[in-house]
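Colleague: Sharing a sequence plus its predicted fold:
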Amino acid sequence: MFLEFLYPLVKYFTPLNVFRYLTFRAAYGALTALFISFLFGPRIIEALRTLKVGQAIRDDGPQSHLKKGGTPTMGGVLIILSVIVAVLLWQDLHNFYVWLTLTGFVGFGAVGFIDDYLKVTQKNSKGLPAWAKLVGQFGVAFAIVLTLYYTEDEHITQLYLPFFKNPIVNLGWVWIPFAVLLLVWESNAVNLTDGLDGLAIGLVILVFIALSVLTYLSGRADYAAYLGIPYIQGAGELTIFCLALVGASVGFLWFNAHPAEVFMGDVGSLSLGGVMAVLSLIIKKEILLLIVGGVFLLEAVSVVLQVVSYKLRKKRIFKMAPLHHHFELSGWAETKVVIRFWILGGLFALIAISTLKIQ
């Protein structure tokens, strides 16, 4: 909005030329989202308390979590609100990728909102039936993927691997189910990780810092050519979205740090996981995303392994899945699990960025 209304006035007031610079708008997009989070966070938390939108705690988990029962949930609406305002103010609203990313973000958030709403109104931790939740996620995913597929971008169905400059294969129509599964997987992976105060949102911050670097480089023809990565015209604008999300997440972490005053709920976790996958599809970093969000991958895989092992062998591999609960039940304090997983998340992000030079 600022770009459209203020930049044309540069001929009358030259300092407005700064609105032309992507880095300027990205920095202030982050600050705007952070400011909105700080400003409206206490109000939203108080409103959630008034409405008695409290988290129901599963009774088969660590017993130390039972005292968290009743903590306001659905705090993800604060993240979504902050990002939407920052995007509308600082992004180029004529950019197709901006609207597609925002649609995916809000779409997955809507599925999570319905799930959270049912949890708090029914006073249990079940929410939507698993099949209904998946139907919603697959519906949003198909809409995003088909929209991208029919843009007929030359890169869209090509599969790139870390350490390789050129695509290893053109998936053709097979890219559609592959991309849909990636969106649903990543959305659920963040959801599964959101089990300790500050854990998921701290990892999200690290992932989106890395994605902001990747979107910026992918949107610059000179840097893309130098690094041997696909140049995606217009993708650089998504750097603003990524940093706005970082700002909103930092603001949310202020209230979600141990002991948490609010939980993000499914409205937050599903939207965050879904949108990071949408970004990876646009800039052709689908496989690299699994490294960038390595902790999310480990958490999701731990659940799959636990279920498969119990179904086939009637034995559990971990004391409890997802993985963070295994370490809690092994005697680690909640804050120790969170900080160590953050460290691991930072290492995964650095490794992912380093692959750009090793190809």
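Modeller: Everything's here; your move.
Colleague: from here on, contacts and neighbour counts on C-alpha atoms
Modeller: Will do.
Colleague: So which residues of this protein form strands?
Modeller: Using DSSP state E, the strands found in the chain span residues 158-159, 169-170.
Colleague: So which bits of stretch 208-217 are buried?
Modeller: Neighbour counts over stretch 208-217 (16 or more other C-alpha atoms under 10 Å) mark 208-212, 214-217 as buried.
Colleague: and what of stretch 76-94?
Modeller: Neighbour-count burial for stretch 76-94 flags 76-84, 86-87, 89-93 (criterion: 16+ other C-alpha under 10 Å).
Colleague: Stretch 163-175 now?
Modeller: Neighbour-count burial for stretch 163-175 flags 165, 167, 175 (criterion: 16+ other C-alpha under 10 Å).
Colleague: close enough to count as contact, residue 114 and residue 128?
Modeller: Yes: using C-alpha atoms under 8 Å, residue 114 is in contact with residue 128, at 7.4 Å.
Colleague: Could you list which residues are in contact with the residue most central in space within the chain?
Modeller: What sits nearest the mean C-alpha location of the chain, by C-alpha atoms, centre = their mean, is residue 272, with 2.7 Å. Residues in contact with residue 272 (C-alpha atoms under 8 Å, 6 or more residues apart in numbering) are 105, 187, 190, 204.
Colleague: Looking at these, which one is closest to residue 31?
Modeller: Minimum distance to residue 31 across the contacts of residue 272 is 17.0 Å, recorded for residue 204 (C-alpha to C-alpha).
Colleague: what about versus this one:
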Amino acid sequence: MFTYFKNYLKYVNFFLINFKIRSIMTFITSFNITFFLIPIFIKYFYKKKISQVIRENGPITHFVKKKTPTMGGIIILLSIFISVIFWSDLSNKYILYILFITFLYFIIGLIDDFYKIILKNSIGLTAYKKLFLQLITNIFFTLFMFINNKKELYIRFIIPFTHKIIKYNLNIILYIIIYSFIIIIISNSVNLTDGLDGLAIMPVIFVSLGLTCLSYCTGNIYFSTYFNFVYIKNSKELIIICLSIIGSGLAFLWYNTYPAKIFMGDVGSLSLGCMISMIAILIKQEFLFFIMCGIFVIESFSVIIQCIKFRYTKKRFFLMAPLHHHYELKGIPEPCIITRFWIVSLILILLTFMII
């Protein structure tokens, strides 16, 4: 009996040490969980008549989607959490940080989606209530990070195409404000982008792929020196989370691509936006991260520009915001818009590595 137990520990130790095996298995695990659970989820939600609530003032073409199940983000996050917990080193504090704050954003997104389903409107939680919950979550969490990361209380920028570095030490107020802003702006931008079939999930996959490379470089002392990055000892383990997002995202895209059989809902978009933001913050690549997330940022700014323009002039800058709706109303087919946004997202990832 003792021999069997000893052999078992030997195999467990082998898997923990062999990072390549864990990385591959993370991708496979998250992909398979999502791929095989989504059809069950779709059938259950069809049976319970839990479907997407379409905004009344949205494009007319979207009304055919009103019976499409939503909240597929539950399966995405479930597969990510299972694969990360099973294959990652849970003694790594970075892993625990990301899982904890992502779970809090998962709860916020879940409440928002339930409000939409129960009240039968496309608004859910009002913007103020949603931002308030996110702000409270971020204040407490960033305060916790500030207390437990005494050696990492700075923000760092590399000037593009040069080796010049701007490094600024942060006090507690700036630390909370800057990192709360990054998480809130990106999570809500992913949420705004998730308006067409597969539009948000593919850029999330591209960004996660970029973060995989950045996490590897910052976690390797030789690559970090070569690329002029800060060497962060524990950051290599974040590749496990990145690959779980990619695996789960690709499986979800199988069912979310045009015409979508399921949507991820706010529970998915807010959580994924929070997760990729936290990875970028922990590896100290906030500047490059905003370039990679250019599609999300543009979508978000299109809404801000529309609101400001309408408030002061009573006229609209775009036919409809976010930006992808503007192109819909100009008569461009939905698959065409989606594919072009994917292309731009991929170009931004490549541009990021050109800057490096």
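Modeller: Now that the structure is in, tell me what you want to look at. These numbers were taken from a predicted model, which means no experiment stands behind them.
Colleague: still on that earlier bit, let's have the strands of the first structure in a markdown table, adding distance to residue 259 of the first structure.
Modeller: Converted to a markdown table, those look like this (distance: least, C-alpha to C-alpha, whole Å):
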| stretch | distance to residue 259 of the first structure |
| --- | --- |
| strand 158-159 | 42 |
| strand 169-170 | 47 |
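Colleague: Of all those strands, which one is nearest residue 57 of the first structure?
Modeller: strand 158-159 (40.7 Å).
Colleague: Give the aligned range of that closest one in the second structure.
Modeller: Counting by TM-score structural alignment, strand 158-159 of the first structure pairs with residues 155-156 of the second structure.
Colleague: quick one: the matching stretch to the first structure mean distance?
Modeller: Once superposed with the first structure, the aligned residues differ from stretch 155-156 of the second structure by a mean of 2.6 Å; criterion: mean C-alpha distance after the TM-score superposition for the first structure.
Colleague: Report the buried residues of stretch 25-41 of the first structure.
Modeller: The neighbour-count check on stretch 25-41 of the first structure (16+ other C-alpha under 10 Å) flags 25-38, 41 as buried.
Colleague: so it aligns onto which residues of the second structure?
Modeller: The aligned range for stretch 25-41 of the first structure in the second structure is 22-38, by TM-score structural alignment.
Colleague: again, but for stretch 230-237 of the first structure
Modeller: Going by TM-score structural alignment, stretch 230-237 of the first structure sits over residues 230-237 in the second structure.
Colleague: Centre of the chain to the matching stretch, how far?
Modeller: The chain centroid and the centroid of stretch 230-237 of the second structure are separated by 20 Å under C-alpha atoms, centre = their mean, to the nearest Å.
Colleague: Span of that stretch from start to end?
Modeller: Start-to-end span of stretch 230-237 of the second structure (C-alpha to C-alpha, to the nearest Å) is 16 Å.
Colleague: From the chain's centroid, how far away is stretch 299-308 of the first structure?
Modeller: Counting by C-alpha atoms, centre = their mean, stretch 299-308 of the first structure is centred 20 Å from the centre of its parent chain.
Colleague: Same question for it: list its buried residues.
Modeller: Of the residues in stretch 299-308 of the first structure, 299-303, 305-307 count as buried by neighbour count, 16+ other C-alpha under 10 Å.
Colleague: just stretch 147-155 of the second structure next, same as before
Modeller: Residues 153, 155 are the ones in stretch 147-155 of the second structure that count as buried (16+ other C-alpha under 10 Å).
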